[in-house]
Structure formats: C-alpha cells, structure tokens
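> Sequence plus predicted model, see below.
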Amino acid sequence: MTASHVPVLAGELIEALDPRPGEIAVDCTFGAGGHARLVAERLGPGGTLIAIDRDPVAESHFEAFAAEVPCQTRFLSASFADGLRQLVAEGVKADLVYVDLGISSMQVDTWERGFSYSYDAPLDMRMDPEQELDAREVVNTWPERRIAQALREYGDERYAGPIARAIVAARESRVIETTSDLVEIISGAIPARARFAGGHPAKRSFQAIRIAVNDELGQLDTALPLAWAVLRENGRFAGISFHSGEDRRVKRFLAARAQGCTCPPELPVCVCGRTPEAELVSRRAIAPTAGEVGSNPRSASARMRAARKLREGTE
C-alpha cells in the first residue's frame, strides 16, 4: 500500500518557475506527478510537459496524469541524467526545468521495495528494479571502510565507523537479508544515550545506503550541466533537495553561473569580461513553512534553490 504523495514546497516551486501558457517544461523526477500536475495546469493546451523517471511505478502514474492534464505530455523512462542527455541530443529547449531529489512517498511507503526502516522487507532500495546493485549487495559485500565512508558522506552519520564494523561482524555469521536485520544491527551499534536523540536510529544509515545504491549524487553531478543546457534563455530552473550533499551541489552550480566579474578587486576596471549567465531567485535556500512541516513532516529537510537563465554560457 502507498500513501498519497504530497509534493513539498509546491507553492514556492510554482512561484519560482512561473509556468505560463504554451511553455515547455521538463520534470526531471516525475515520481507520482504532484509537482507536474501543478505545472501542467498552467501550461495549458499549447504547452508541453516532458517527464523523466527511472522508476516503472512512476510511468504507471504518468499514464493517468497524461489523460487528465490540458497540455501535451511525453515520458522518458530513464534516470534524470540519461533523460536530460537524450533531450540535449535532440536539441530540445525548455522554458522550465526542475528536479525534486531524494525519494518519493510512493517509494517509501511501498514496503516490499525495502526503502523504509519502518517495514520488514527484503533489502533492495533500487529506484530502477532492473539495475544490478541493491542494498543487500552493499551491506553484504562492500568493505567496512567503504560502508563507513558512505554512511558518513551520504548520511552525516556520527557513528559511521561503529555501524560499519557491526555490519561486517554480523555478516560473517549470516547474510543480512531484510530491513529489520539491518535496523537491529544499526541500533545495536549506536550508544543507548544517542539511539533516539535524532529520530529513528537507522534513518541516516538507510538514507546513505539508498543514495549509494542509486548513485544519486553522481547522477546529480552529471544532470545539472545537462539541465542548464536544455534550458533556453530566460528559462527558469529549480532544484529541491533533502540532503546537505545535494543542496551543496545545486548551490555551487547556480552560484558559479550567477557570478560576474572575477577580476582581482585591486584592478580599476574589469578585464575578464565575464557577465552572469544566471540570476538567483534567492541568495538563501527556500525552506518549507512551519505549517507545511506540521502537515507533512517529511518536508522538514527540503530546501529549494532556483535561478533564471540570462544567457548561454561559454563553457
């Protein structure tokens, strides 16, 4: 069973993107189509929404979505990096490009996919069920050092070392098969006083393993330049992230394109000739309101950054 999907920062996304009738939009992570529906309603009959997602469940949601919205639609069954690469190769230019990173409610709440620490299920966590690497392989075959690095980098897990050691010790006597097995190992590796200090003790580790399984940060590094290439001049981009590593990447990418003159401050006139190719919607990340967090606790860590493309770059 899946809970209904609630798109985060929905009003803020629409305000930043300002969808208009007849425009072309690219939804890089369609999911259950929450954001896409709001955008599509504003594009109207003359507009087009291109949806990208590697999860086959998302494609089934898209079929119903396409029959109900007023604009033209197209679905690309691919990771958002591969989907954007295809659009660049086709020469597509869009007015709006946006990406909602992380995991959707339909994935978390589908217990048998093994994304959640709240359900007992086989260890999986693949967004694309066809890919080979899954969570079971990560916890049962990766070296201790690599597991600890993933927990630290992708989950900001303070006890990454002890958890990685506990995983490796446990798998010496049995294969770690289920989410409950992993939760038990993680909980036992964390000191009792800290076990529930920051929410569920397995929350950060599950996030880290999921990111590793799906190469989410690598996908983002590849996708950002492609998203910018698809965007036409005066087009708008927005990225919603749920992890500090994601947010840093989006922040640095947009900041680099919003930067103008790079000459040393002691020079009386600019000699580099660099002008900004992006205008930031906000210098700071846009966070959900207290009201949204109260009604949808999963939105608490969401951060959005957005920009308008002023010109084509020279890179």
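That came in fine, so what should we check first? Residues are numbered from 1 along each chain as shown.
> Going by C-alpha atoms from here, please, whenever you check contacts or count neighbours.
Will do.
> following the helix or strand where residue 50 lies, which helix or strand shows up next?
For residue 50, the enclosing helix or strand under DSSP states H and E is strand 48-53. Downstream of strand 48-53, the next assigned helix or strand under DSSP H and E is helix 56-68.
> before we go on, here's another structure to hold up against the first:
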Amino acid sequence: MSEYHVPVMLAECIEGLNIKKDGTYVDVTFGGGGHSREIMKHLGPDGQLLAFDQDADAQQNIIDDDRFVFIDQNFRYLKNFCRLHGAIPVDGILADLGVSSYQFDQAERGFSIRFDAELDMRMNQLGDLTAKDVVNNYTGAELHRIFGIYGEIQNAKSLAETIVTARLNAPIVTIADLKNAIINRIPKGKENKYLAQVFQALRIEVNQELEALKEFLVQAADVLAVGGRLVVMSYHSLEDRLVKNFIAKGKFSGEVEKDLYGNNNRPLDAVSRGAITASADEISNNNRARSAKLRIAVKK
C-alpha cells in the first residue's frame, strides 16, 4: 500500500469521521487502502466498512476482513450500492478526491506529464472515453470549454484552435504528440504548471469528475445518519468549491434556500471553520499534501 499511495492528512481524516466502534462507514476512494485500514483499526467486531473504487488496480489492495466490503464502482453510485448491501444509514463517509500517486506513476495510464504514453487518463480502465478521443474528436468550441472551465487556462480558445489545426495533419495519439502540437501556446517559464492545467482539464472531462462529485455529495447527505460525518479532501479549486458550497448551502450555486419558518434548508453543518490544510512537516514529506483541502460536515 505505501508504494501505491501515501494517504494525505490521515490523522485529520480519521478524527473528522469521529468513528464509533459499531458504526458503518464508507471510504468512496479506496485506492491503496491507507484510509480504509486506519478506519478498520477503530472499528469493533460489529463495525462495518464499505469501500468504493472504479480502478481495477485498486483491487490488489483489498482488505481480508469480514467487516470489509469492496465495491468496484464509481462513487456516483453510492446510494444504490449502500442500499444493496443493507448499509443505510451510514455513520461516516470519506472521500479523497483526484488521482492517486499510483495512477500518476503508471506511465501507460497517461495521467502524468513526466512520461510519454498514449493519451488515456481513464480512472475506470473499462470506460469508453479516453483523452485521445477528446483531443482528436471534440470540436474547437468543446475544447475551448473544457480548457477554460476545467483547466482555468487563460488562452483556452487559442489552445483549442491550435489542437484542431494540428490534428488535421496527423492524429494526436501520445503525450509527446500533444506537447509538440501546443508547444507555441505554452508560456515560457511556466511549462509544468500550464501542462498540468491542460492534463487536469482532459482528465476531468474523460472521467466526468465534477458531475460525479455533485451526484456523490447529494447522495452522501441522503445516506448519512443524523450526526453522521462527511469528510472530503480535494486537490483543486473546482472540487473544493463544490464541496464548500454544498456544505454551506445544500446546493452548488445560488443562495441557501429557507423553509417556511425561515430556517436554512440544508442537510449538513460544517464542523471545521474553513478548509483544513496539511502541516508543513507533512508537505515536506509528501508533496501531494501541498494542495490538499479537507472539509468536514455533520448531518443535521
């Protein structure tokens, strides 16, 4: 597991869940199993942990314990599978969003700008859409949209136009092909940051990450028991904004709705004031912790 992925803010996540020995908990981003193993340590013989992961590679880390149930699905199906396993309501839900260190380090998966490989970026390796499909088949307007919204790239329109022109000569198949195609659009001295934004935009589109996150958050509020905890860690502002808004307002945009008596009509209350960030020591030992933001909420 340690080679697969080092969990970020592990102690803070476990504290946020406020685990009861006989409770039912869900880790919706199992990955290397680091968070799940720590949760299991706090459960008694009557406790239960369900773990979701859509990446087949995560199954190599499955925990051999009768209290543990592995579900090979995207967390957007949280409610259906909790119901299937008779696990509603649950006492706590943990989500560690984004790509695992393991996925970044597998060159052939196409997640990292450090390697050359085919443009893939599927978290679910059985998924139909790849980054190669997006780059070669999306219209200029569609590429402009995803680079502007998901990558927050300043020159998103000219970047999209450059890709559309480049693919007329030959398909853009590999990471190197993409880098070569857009080299004149990359700001000097900011190559790594810019490419990271391009890759983030493609990855979010391929995996429908923001749509899945919205569906998950709404379902999490439904399946939690009163007093149950939601613990979510995100790594970029798009995810964190959705989590922050849903906890504060019970929705993703607009103002919080009120009931007939003027009370705020939202299912969750924030436990932490603002986002929790990693300590300087943790960041020095695990660079991935640098951008992590942890938010904790309780079901009203």
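Everything's here; your move. Just so it is clear, the structure is predicted and the values come from calculations on it, not from any experiment.
> got the buried residues for the strand holding residue 50 of the first structure?
Within strand 48-53 of the first structure, the residues scored as buried using 16 or more other Cα atoms under 10 Å are 48-53.
> and if you look at stretch 259-273 of the second structure?
Applying 16+ other Cα under 10 Å to stretch 259-273 of the second structure flags 266-270 as buried.
> Take the residues you listed and keep only those in helices.
Using DSSP state H, no member of these falls in helices.
> The strand holding residue 50 of the first structure vs the second structure, average offset?
Mean deviation of strand 48-53 of the first structure relative to the second structure after superposition (mean Cα distance after the TM-score superposition for the first structure): 0.6 Å.
> how many neighbours does the residue nearest to residue 44 of the second structure when sequence neighbours are not counted have?
Nearest residue to residue 44 of the second structure in three dimensions, chain neighbours excluded: residue 21, at 4.6 Å (Cα to Cα, 6 or more residues apart in numbering). Counted with other Cα atoms under 10 Å, residues neighbouring residue 21 of the second structure total 16.
> gap between the counterpart of residue 21 of the second structure in the first structure and residue 10 of the first structure?
Taking TM-score structural alignment, residue 21 of the second structure has residue 21 as its aligned residue in the first structure. Distance, residue 21 of the first structure to residue 10 of the first structure, by Cα to Cα, to the nearest Å: 19 Å.
> quick one on the thing from earlier: pick the one among the buried residues of stretch 259-273 of the second structure closest to residue 34 of the second structure.
residue 270 (24.8 Å; Cα to Cα).
> now the helices for the second structure?
With DSSP H as the criterion, the second structure has helices spanning 10-17, 34-41, 78-84, 101-105, 131-137, 140-149, 156-169, 175-182, 191-207, 209-223, 237-249, 280-285.
> What are the contacting residues of the fourth one?
If I follow you right, that is helix 101-105 of the second structure. 3-6, 109-112 (Cα atoms under 8 Å, 6 or more residues apart in numbering).
> and if you look at the first one?
Outside of helix 10-17 of the second structure, the residues that reach it under the criterion Cα under 8 Å, 6+ apart are 35, 38-39, 92-94, 229-231, 294, 296.
> Of these, which belong to strands?
If you go by DSSP state E, those have 92-94, 229-231, 294, 296 in strands.
> how far out from the middle of the chain is stretch 72-87 of the second structure?
Stretch 72-87 of the second structure sits 17 Å away from the centroid of its parent chain (Cα atoms, centre = their mean, to the nearest Å).
> Buried residues, it. List them.
Buried-residue list, stretch 72-87 of the second structure, by 16+ other Cα under 10 Å: 72-76, 78-79, 81-82, 87.
> and if you look at stretch 178-191 of the first structure?
Per 16+ other Cα under 10 Å, stretch 178-191 of the first structure contains these buried residues: 178-183, 185-187, 189-190.
> how about residue 163 of the first structure, what does it touch?
Applying Cα under 8 Å, 6+ apart, the residues near residue 163 of the first structure are 148, 185-186, 189-190.
> Shared with the second structure, which of those residues?
Retained in the second structure: 148, 186, 189, out of the contacts of residue 163 of the first structure (criterion both residues aligned by TM-score structural alignment, their matches' Cα atoms under 8 Å).
> wait, isn't the first one in contact with residue 161?
What it means is residue 148 of the first structure. Yes - in this structure, residue 148 of the first structure is within contact of residue 161 by Cα atoms under 8 Å, at 5.3 Å.
> Nothing else from me, thank you.
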